[in-house]
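>>> Got a predicted structure here, sequence first:
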Amino acid sequence: MSIPAPRTVAPSAHDIALKSAISKAARHLMPMLVILYFVAFLDRTNVGFAQAALKADRGVGDAAFALGAGIFFIGYALFEVPSNLLLKRFGARFWLARISITWGIVAAAFAFTTDDVMFNVLRFLLGVTEAGLFPGVIMFLSEWFPNKVRVQMFAIFYLAQPFSQMIGAPLSGGLISFGDSLGFARGWQVMFFGEGLLAVIAGIAALFLLTNSPAKAKFLSDEEKLALSNAMAVEDRARTEDGPSGIWRAMANWKVWYFTVIYFALQIAVYGTTFYLPQEVAGLLGKKVGWEVGLVSAIPWLVGLFACYYLGKAAHTVARRRNWGSLLYIGTGVFILGSAWAGANNQPLLGIVFITLAVASFLTVGPITWAYPTAFLTGAAAAAGIGLINSLGNLGGFVAPLMRTAFNDALPTKSGEWGVVSLGVFAFLAAAMVFATKFFKGAKSDELLEAEELTPVH
């Protein structure tokens, strides 16, 4: 007696159209979004390459630099929610382009810095003009991609961070070295002006390459538009049942504040490490900041690029997101503490290894973290809630350099390891909070996530 072959269910025309629409949307939208964030991250962190030169040429001391590095996030936090609401009103295509063009102008103006006051004013204005880019893209992606593949899209978007440091670190160091050889300008001036101009060009390109919604996408067929629009409508209904409705209810929702604390802890690790990475690498290598330090500083971001993409692709269930998220936050804390130990004990190779693993961990956990709020926020509530999480969470970028400096001043050592240690502690708090989501009441969006049959996009 022959054994019958197992029955297989052929995919429906709707499923085929939906998967085709998602693949096309990823190919058409993600490159431009990655470029926007690439330039944004480059312009907000390239100040680390100019620290020594600004101190020598313009008298910007360590305290003023720490304030300027962090005050970016004050302007960013104040205008984040209003910017996100305006994006909802005017559409992502226009508003993301506006953000990029205006922050590019401010970023280029750093080339004309005269003293610490102007430096701090420009850092504040950079935060004001860039406000809304990151949460706007997060909200934009949550309106384009179903939950099953959304973490993967977030992970692709996050690739801009390692790209900006892999390419941007040598680029910044190279522009400084090149500028110094010109004679008519300082290297740091060439770096600021050139990288600011990139943002202006990227903003102009966004006007032509982004599309506000699946219904308006010329690159989708009618069947693909309908399939993707219907899939997102189903998720919107689930999110409406799970989450708050309206702006003020979203901003008062306890889950929004819960994930704000988690994101705040993450940003302390991210910016406390990123702002000082060139100086840390230079100290470990015994070199001046320049081309060589820029190349070595790119290594952590290269490793982080692969970790971010592949783990983001794997985290497509509720349990996987929780488990990976908890482990990666623990790893972030452990590896930051390890880098402090290596610096204190004159172990440059181990220091680079620990920094590399720390960067890979906090890069990878970011997209996973954003999967939680986008699963229960939609519409105006998403604009307000996502904006609030990102704006207040990013204040970790303001706290981190000040906290690191304060610990180093209170407990002075040659390598400044206590300032580094202070950054890692918050990651353990975030790990506990992500793990505690296991005890949250089951949600409609979680049930939908587990039931979906979409395969990850390749």
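On my side now, so go ahead.
>>> drop to CA atoms for contacts and neighbour counts, all remaining ones
Will do.
>>> Look at Thr114 and tell me its secondary structure.
coil (DSSP: H, G, I helix; E, B strand; the rest coil).
>>> which residues does it contact?
Contacts for Thr114 (CA atoms under 8 Å, 6 or more residues apart in numbering) come out as Arg58.
>>> Off-centre distance for the helix or strand where Val296 lies?
Secondary structure assignment for Val296, by DSSP states H and E: helix 291-314. Put simply, helix 291-314 sits 14 Å off its chain's centre (CA atoms, centre = their mean, to the nearest Å).
>>> Alongside the first one, take a look at this:
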Amino acid sequence: MSTGTLDTPLIANTSSDADTRSTYKTIAFRLLPVLFICYFFNYLDRTNIGIAQLQLKSDLGFSDAAYGLGAGLFYVGFILFEIPSTLMLDKLGARKTLLRIMVCWGLVTCLTAFMRTPAEFYIARILLGCAEAGFLPGIVLYLSYWFPAQRRGRITAMFFIAIPMSGIFGSPLSGWIMQNFQAYMGMHGWQWMFILEGLPSIIMGVVAYSLLADRPEKAKWLTPSQKAIVADALSAEHRNKSDRSHSSLWSVLRDPRVYVISYVMFASFICANTLTFWTPTIIRNSGIAEILNVGFLAAIPPFMGIIGMLIVGWHSDRKMERRLHTVVPVLCAAIGLALLPEFRNDPIMSIVLLSMVATGHYSSLPTIFSMPSSYMTGGGAAAGIALITTLGSIGGAVAPSLLGLIKDLSGSFDLGFQIYAGVITLGALMLMVFVPGKLLGEKARSIN
């Protein structure tokens, strides 16, 4: 981000608290609905393979290991292009970047309906990752152009609600499509699901290009005084973190704390993809047979995640504390995973524990993603967010494929859940030990 934009207010700022609240409310109402819908369909298209596998594995003869490998291969393309795509957003702007990502993403999702072999499945997932690369870290970076740190946690949480919402509405929608479109025009239900859920992503890419502004100073819907409020707030934040900031990719790469935060993200992605790609299977194995019922029950854990995310995001901003607001939810998710094997045949307890994992995972996302921009600026913030997401995504690549392999070899998910619980717990401990609160500009040592 240009420091000139930050340090030079557009007009003298004599705003009141009411003016400030009104300005950020205007920005939130303008940006968040568009970004939310984009991420809803983005995440839905990434994860609908989780419920599609209930049909396509038998239709195409895929094993659990083949399915798990394909689910994880998404992150190959994602990892390769995550940093370049995010840096391009910083240079070219959000509008062009979102248009490219959403249109390519939707096309690949639609074409996935026509795969027939494991090799075609693997290629489709890799291409999907290439198309999606840069979306999430790019949006987190984009929000930092508009909202200062003390508002960013709750705003990021509101954006991230799209993830559990895609589970709440996406899973039942996917189940309904698969059940009601089965054999329509000679195609399987899962094929129609990919087509009907891929088209909205293409549409939203065009909508985002039309409605968003790349930076506050380019927003025609903000008054000069509102632009000054944003510029002054970001300028003050920039000055406050100048003694601890990174402003280049090289400085980010040399910081060992970036890799600690990346490991926490790695653990978070393990939670995410265990939930995303295996929740329908876990629920069905607990004794629920009907696909539509599986879809509705799979919506319960993300619904609980929304509540936790909003509470933690709000409280983290109020206390200006990020580490404990990350560690406590992450440990809750680890406990939920560790206990799942004990209740594998109990539908109620399986849903309760999956909800515990979901709440812990989703609640930690806003605080983890708030950390890089708390002490990085400009290109360093873009690089840092992208690097942390990229390295964390390795967990996304490993989690579903390893769990599928363990399931094929041992006949159950038990060992995989226990390993993942240990990995996640280690991440929580590393964050508290190696990332000081002062680095993140924390003003409180307690979450009470």
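Sure, I can see it. Everything numeric here is computed off the predicted structure, so don't read it as measured data.
>>> What does the superposition give as a TM-score?
Once the chains are overlaid, their TM-score stands at 0.92 when taken by TM-score structural alignment, normalised by the length of structure 2; 432 aligned residues with a CA RMSD of 1.9 Å.
>>> ok, Ala71 of structure 2 - contacts?
Counted by CA under 8 Å, 6+ apart, Ala71 of structure 2 has contacts Ile49, Arg125, Phe277, Ala397, Pro400, Ser401.
>>> residues near Tyr310 of structure 1, how many?
Here the number of neighbours of Tyr310 of structure 1 (other CA atoms under 10 Å) works out to 14.
>>> I meant to write Thr5 of structure 2 there.
Thr5 of structure 2: 16 neighbours (other CA under 10 Å).
>>> Is the nearest residue to it once chain neighbours are set aside in a helix, a strand, or coil?
In this structure, Thr5 of structure 2 finds its nearest non-sequential neighbour in Ala231, 6.9 Å apart by CA to CA, 6 or more residues apart in numbering. Following three-state DSSP, the label given to Ala231 of structure 2 is helix.
>>> ok, Ala231 of structure 2 to Glu237 of structure 2 distance?
To Glu237 of structure 2, Ala231 of structure 2 is 10 Å away according to CA to CA, to the nearest Å.
>>> So those two - more neighbours on which side?
Between Ala231 of structure 2 and Glu237, counted using other CA under 10 Å, the more crowded position is Ala231 (27 against 18).
>>> do you know how far the more buried one is from Gly378 of structure 2?
With CA to CA as the criterion, Ala231 of structure 2 and Gly378 of structure 2 are 14 Å apart.
>>> swap in Ser58 of structure 2?
Distance from Ser58 of structure 2 to Gly378 of structure 2, by CA to CA: 49 Å.
>>> do the same with Gly167 of structure 2
Taking CA to CA, one finds Gly167 of structure 2 at 34 Å from Gly378 of structure 2.
>>> who's more crowded, these two?
Gly167 (28 against 22).
>>> Now which residue in structure 1 aligns to that one?
Using TM-score structural alignment, the partner of Gly167 of structure 2 in structure 1 is Gln165.
>>> For the aligned residue in structure 1 for Phe194 of structure 2, identify the helix or strand it belongs to.
Aligned by TM-score structural alignment, Phe194 of structure 2 pairs with Phe192 of structure 1. Assigned by DSSP H and E, Phe192 of structure 1 falls within helix 187-209.
>>> Was I right to think Ala202 of structure 1 contacts Leu36?
Yes - using CA atoms under 8 Å, Ala202 of structure 1 is in contact with Leu36, at 6.3 Å.
>>> Need the overlap of contacts for these two.
Ser100.
>>> Could you check how many residues crowd around the closest residue to Val34 of structure 2 other than its chain neighbours?
In space, and not counting its chain neighbours, Val34 of structure 2 is closest to Ala208: 6.3 Å by CA to CA, 6+ apart. Number of residues near Ala208 of structure 2 (other CA under 10 Å) recorded here: 22.
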